[in-house]
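Undergrad: 3D, please:
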Amino acid sequence: MGAALLSACGRGEAATGAIAPLKSHVPFPLGVCAMTAQMGDPQWAAMIATHFDRITPEWEMKMEYILQPDGSLRFDAPDRIVQQARNYGQSVLGHTLIWYAQDGDYFQKLKSQRQAFEAAYRAYIRDVMAHYIGYVDGWDVVNEPILDDGSDLRDCLWREVLGDDYIDIAYQAAHEADPACPLILNDYNLEYYPAKRKRFLALVEGMLKRGVPLQVLGTQTHIAADLPRGAIRETLRDLAATGLKIHLSELDISLKEAAKNALDFRNYRDAQRALYEEAAEAYAALPTAQQFGLTVWGLRDKDSWYNRKDKGLIADEPLLFDDAGQLKPVGQAFVKAL
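TA: Here you go, the predicted structure:
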């Protein structure tokens, strides 16, 4: 596969010009996140179609976008993403139904009415999933439920009203809406905090014992280039020990986070490359039956969420392609390691 990576051209670190589609190097779905604002960029659209076979809506399938204050639902933007994916023969990953960070005025007004709140909670999950039956190949049902220190579930409106059962209820409602759809539990910083990973796995074990329909575990893998080597491999090994499918769901590796936003982060490029290699090798080494897919969280460096707000004097470079759309050396290393 390395022979498919052709001669370099570029800016900064030498970037690669003509390359084989990245998705051609792996037997599992290779995904990327997307927003409708990017769809008008011809280069972005062409690269997405060429290199990836799964799309995850980055924001516009979340409750903050879909749910309106009166309880009605808007699907215009996520529908556009789904239609473009269909045009390119790609699958779509639903992201996300229930997240501690988003609830909305509609649910806030119902929080003193336990029965009405649960009915609306179930209905939201049912109606969003029903809208996309046959168009998505999995859903992040609950996103980021565990505190970073691993001490407990996060506090949120869902837990305040429904108790810890809010998670089980969400998966039951999702399964009732689309019994054939793989349901995912997704979280982040599992590589950084063993206690959080342990609590996450305890949650999973309890759900499975209770018969909760859960088929896939997602580890986001938003990491910095100073993450100790071996942490990604250890995390994937621990998650895979459950026997469930594994989604490496939001991969990016920040240089600026490692350098603590210093202007010169060149010393972290080798570490970044090694971590991308580790992620690729460790995921590719999972049993084939447990490989749900690997998703990178952005196409080009300028598309990254790290560069959207407060990027400072110099932009981060956390992704596989540079701003000009060329595969960077870190991207070449990632592909060779798959």
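Undergrad: going forward, measure contacts between C-alpha atoms and count neighbours the same way
TA: Fine.
Undergrad: Correct me if wrong: Tyr88 contacts Met47.
TA: No - with contact defined as C-alpha atoms under 8 Å, Tyr88 does not count as touching Met47 (11.1 Å).
Undergrad: Give me the common contacts of those two.
TA: Residues touching both Tyr88 and Met47 (C-alpha atoms under 8 Å, 6 or more residues apart in numbering): none.
Undergrad: Looking at this structure, which strand is longest?
TA: Ranked by number of residues, the top strand in the chain under DSSP state E is strand 245-254.
Undergrad: any idea which helix or strand comes after that strand?
TA: helix 255-258 (DSSP states H and E).
Undergrad: what residues does that following helix touch?
TA: Outside helix 255-258, the residues within contact range by C-alpha under 8 Å, 6+ apart are 224-226, 262, 265, 268-269, 272, 316-318.
Undergrad: Check the gap between the nearest residue to Tyr135 once chain neighbours are set aside and Leu67 for me.
TA: Take Tyr135 and drop its neighbours on the chain: the residue closest to it by C-alpha to C-alpha, 6 or more residues apart in numbering is Val92, 6.8 Å away. Applying C-alpha to C-alpha, to the nearest Å, the value for Val92 to Leu67 is 20 Å.
Undergrad: more crowded one of those two?
TA: Counting neighbours by other C-alpha atoms under 10 Å for Val92 and for Leu67 shows that Val92 has the greater number, 25 against 21.
Undergrad: And the helices in the stretch 1-150 of the chain?
TA: In the stretch 1-150 of the chain, the helices defined using DSSP state H, counting those that start in this stretch lie at 42-51, 63-66, 76-87, 105-108, 114-131.
Undergrad: And the ones you listed: which comes nearest Ala285?
TA: When these are compared by C-alpha to C-alpha, helix 42-51 sits nearest Ala285, at 21.3 Å.
Undergrad: on contacts alone, who are the packing partners of the longest strand of the chain?
TA: Using 3 or more C-alpha pairs under 8 Å, 6 or more residues apart in numbering; DSSP states H and E, the elements in contact with strand 245-254 are strand 216-219, strand 222-224, helix 231-240, helix 269-284, strand 291-296.
Undergrad: ok, back up a step: going by neighbour count, which of the contacts of helix 255-258 are buried?
TA: 224-226, 265, 268-269, 272, 316-318 (16 or more other C-alpha atoms under 10 Å).
Undergrad: I'd say Arg54 and Leu93 touch.
TA: Yes - the criterion here is C-alpha under 8 Å, and Arg54 meets it with Leu93 at 7.0 Å.
Undergrad: These two: which has the busier surroundings?
TA: Neighbours per residue (other C-alpha under 10 Å) separate Arg54 from Leu93, with Arg54 holding more: 26 against 23.
Undergrad: hang on, Asp152 packs against Arg159?
TA: No - here Asp152 does not reach Arg159: they are 11.6 Å apart, not a contact under C-alpha under 8 Å.
Undergrad: One more, please, to line up against the first structure:
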Amino acid sequence: MFSSKSLSSFASCLVLFSLSAGIHRQASAQDGFPGDRLKELAPPNFAIGGVMGGYDTESLNTPVLDLARSEFNAVTAKAFMPFGPWADPNQPIDTSGLTQNVAWAVQNGMQVHAHVLVYPTENVRLPWFQNLPNEDVEQVLQQYTSTMAGSVSGGVWVWDVVNEVIGDNGDVMDADGLRMGLGTGENYVPYKEYAAMGPDYIAKAFQWAHEADPNALLILNEYSAETVNDKSDRLLALCKRLRDQGVPIDGVGFQNHWLDLRYEPNYDSIRENFQRFANEGFQVFITECDVAAVQTQDPAGNPPTQEQLQRQARVFSNLLQIALEQPACKSFLMWDYTDETSWLQDTDFTLTLADRRPGFSDTVVPPGTSMFATPISGGDGVVPIAPKLAYLQMQAVLLNRPFDTYRVTSGWDWQTSYLARFGQPNLDGQFVPGSGVYVERLDDQSETWSSLKWELERIDASAYRIRNLWGDGADYLTRQPASNDDPNQILPGGTVGMQTLNEAWTSQQWFFIPAGNGGFRLVNGWAPEDGVLTREAQGQNSAGDYVPGPEIRLHPPADWSSQVWYFHRIGQ
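TA: Alright, predicted model coming up:
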């Protein structure tokens, strides 16, 4: 259902229909939202978005989802075992809610962050699972994980494989700081996963997920580990142990629920924490961000003040800035993105906000509290959907960010496919920038070459110029004209090269068309119907398969991995 071919076909149709007709952007589906949409301002391969509704979404044609389609390039699709997929063990696992939501997202060109395969804190709510004999637990977890991940294989960008397994101070934990159950004392409920399998359930869940969906990024998701603290220390140690065991873990999700009004996040500590995970080779994701503006029992009579909204906007925009500064950070996702649909509006639970500062006590937030914790008001059909100050400041952070620097790889044999600028020897025998481009292998030597580094300069929604950083950095990736005997007739050719900037040339404009799983087709603005950047083959092997070569040309859109390109952010 979610094959690479289906995603490619969707992108190809979008290229031919939109670009050939000269339609470079879609109008916003939301009135009252100024400027460009968040997804249009976000750098390529950086996901910005929020969570969809429940597992069994009654309708996919709602104002809130229309907002997501307009604003975001990614959504989080929820799937908790107790709530929808497998409430009754005598019935088959129901994957329909997940497949429906993923299909909707893919159809609308959005990446999917799926949440979650193994969630011990929620699984304690499932009586039949809690009552299983210990010897049956592994088979049941494997069945569930494999079924859910396999049902949307190829359509999911990131899976939260395991959620919230690092203990807080006061929890019942093992020697490595893993939570063994929920609560303490007479209220303690052991996690069935841990009781039956010990800590091995985490590693096995990652292995099952990888077998079911080998192309998805697999991460461990956690709360209250955003800064450098004892919990994030234990989280990093767990991730390193898993990796050292050969477990296919790609990164870590940091939830970022900032609900305590007594202080702002320690931004320097967040930067330091993200960097140490990046230094260990883990990708970083902001997965569930919300920021309380107020805590009120009377939302109509006591809404947030202007000062409180300014504080909220400052926190949202600073967190987004941190994400953009860190090349290893791949997403900024909100758990809810409209106030009136948020889990933090008119709550039906007691919430304890742990304060890790010495000498400070925890805060207990009673049921019936509203926090106005998103950057957009409304969402319930009564209060109009409108941008808050937080949205406007997030928009400004995206708009005013420095140019981003990338390495670019082809989807066809990506290990040997870094886009590079040719060099040529000068009279002194030193290599200087040439006019051609090709594909280069990345190794310890080429990793230092500026010829493999590209800077994106945004022109408009989804449109960029691509500048190489070798030499004076003044040359841009350009479609070359075809050979022609008539000097008065200049026609687009099938080759690309490097030329100095001419702002009037559409041959230096490249449109980024999502191709699934974080990849893009690069479509040239000069005759886009046959202007897709493509890695050429260099013959066939003994089995008759085409072999990727170093040459780069332009072709019409096709279902080829050689036309999909991935952007790896290495700095600003």
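Undergrad: And the helices of the stretch 1-150 of the first structure: which comes nearest Leu338 of the first structure?
TA: Minimum separation from Leu338 of the first structure across the helices of the stretch 1-150 of the first structure (C-alpha to C-alpha) falls at helix 42-51, 14.2 Å.
Undergrad: Turn the helices of the stretch 1-150 of the first structure into CSV, including mean neighbour count.
TA: Shown next, in CSV, are the helices of the stretch 1-150 of the first structure (neighbours: other C-alpha atoms under 10 Å):
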stretch, mean neighbour count
helix 42-51, 16
helix 63-66, 18
helix 76-87, 17
helix 105-108, 16
helix 114-131, 17
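Undergrad: Could you export the ones you listed as CSV, including distance to Ala241 of the first structure?
TA: Shown next, in CSV, are the helices of the stretch 1-150 of the first structure (distance: least, C-alpha to C-alpha, whole Å):
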stretch, distance to Ala241 of the first structure
helix 42-51, 30
helix 63-66, 32
helix 76-87, 32
helix 105-108, 37
helix 114-131, 29
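Undergrad: To Leu294 of the first structure, which of those helices lies closest?
TA: Closest to Leu294 of the first structure of the helices of the stretch 1-150 of the first structure, according to C-alpha to C-alpha: helix 42-51, at 12.7 Å.
Undergrad: Hey, what's the angle from that closest one to helix 76-87? Just curious.
TA: Using axes from the mean of the first three to the mean of the last three C-alpha atoms, to 10 degrees, the direction of helix 42-51 of the first structure lies 50 degrees away from that of helix 76-87.
Undergrad: Ser342 of the second structure pairs with which position in the first structure?
TA: Alignment note: Ser342 of the second structure maps to Ser304 in the first structure; criterion TM-score structural alignment.
Undergrad: Name the nearest residue to Phe265 of the first structure, ignoring sequence neighbours.
TA: Phe265 of the first structure sits nearest to Ala259 (C-alpha to C-alpha, 6+ apart), 5.7 Å away.
Undergrad: Gly243 of the first structure versus the one you found, what's the distance?
TA: Ala259 of the first structure sits at a distance of 37 Å from Gly243 of the first structure (criterion: C-alpha to C-alpha).
Undergrad: Which one of these two is surrounded by more residues?
TA: Set Ala259 of the first structure next to Gly243 and count neighbours by other C-alpha under 10 Å: Ala259 wins out with 17 against 14.
Undergrad: Verify the contact between the more buried one and Tyr268 for me.
TA: Yes - contact status for Ala259 of the first structure versus Tyr268: in contact at 7.4 Å, counting by C-alpha under 8 Å.
Undergrad: sorry, back to before: pretty sure the residue nearest to Tyr135 of the first structure is touching Val82, no?
TA: Yes - with contact defined as C-alpha under 8 Å, Val92 of the first structure reaches Val82; the gap is 6.6 Å.
Undergrad: Give me the common contacts of these two.
TA: In contact with both Val92 of the first structure and Val82: Tyr135, using C-alpha under 8 Å, 6+ apart.
Undergrad: ok so, going back, right, and the match of Ser342 of the second structure touches Leu319 too?
TA: Yes - when contacts are counted by C-alpha under 8 Å, Ser304 of the first structure is listed as touching Leu319 (7.4 Å).
Undergrad: of the two, who's got more company?
TA: In this view Ser304 of the first structure and Leu319 are compared by other C-alpha under 10 Å, and Leu319 has more residues nearby, 27 against 20.
Undergrad: What residue in the second structure is paired with the more buried one?
TA: Aligned partner of Leu319 of the first structure by TM-score structural alignment: Thr374.
Undergrad: before we move on, what about His95 of the first structure?
TA: In the second structure, the residue matched to His95 of the first structure (TM-score structural alignment) is His115.
Undergrad: what separates its match from Ser96 of the second structure, distance-wise?
TA: When distance is defined by C-alpha to C-alpha, His115 of the second structure is 15 Å away from Ser96 of the second structure.
Undergrad: How about Glu164 of the second structure?
TA: From Glu164 of the second structure to Ser96 of the second structure the distance is 25 Å (C-alpha to C-alpha).
Undergrad: Check Gln207 of the second structure too.
TA: From Gln207 of the second structure over to Ser96 of the second structure the distance is 23 Å, taken as C-alpha to C-alpha.
Undergrad: what's the answer for Thr374 of the second structure, then?
TA: Computed as C-alpha to C-alpha, the Thr374 of the second structure to Ser96 of the second structure distance reads 29 Å.
Undergrad: what's the matching range in the first structure for stretch 437-451 of the second structure?
TA: Using TM-score structural alignment, stretch 437-451 of the second structure pairs with nothing in the first structure.
Undergrad: ok, now which ones touch the counterpart of Gly281 of the second structure in the first structure?
TA: Using TM-score structural alignment, the equivalent of Gly281 of the second structure in the first structure is Gly243. For Gly243 of the first structure, the contact set (C-alpha under 8 Å, 6+ apart) comprises Gln290.
Undergrad: Check the secondary structure at Gly243 of the first structure for me.
TA: Judged by DSSP: H, G, I helix; E, B strand; the rest coil, the three-state class of Gly243 of the first structure is coil.
Undergrad: Test my guess that Gly49 of the second structure contacts Phe72.
TA: Yes - between Gly49 of the second structure and Phe72 there is a contact under C-alpha under 8 Å: 4.8 Å.
Undergrad: So which of the two has more stuff around it?
TA: Gly49 (28 against 23).
Undergrad: which position in the first structure aligns with that one?
TA: In the first structure, Gly49 of the second structure lines up with Gly31, judged by TM-score structural alignment.
Undergrad: need the contact list for its match.
TA: Counting by C-alpha under 8 Å, 6+ apart, Gly31 of the first structure has contacts 52-56, 293-296.
Undergrad: if you set the cut-off to 7 Å instead, what comes out?
TA: 52-55, 294-296 (C-alpha atoms under 7 Å, 6 or more residues apart in numbering).
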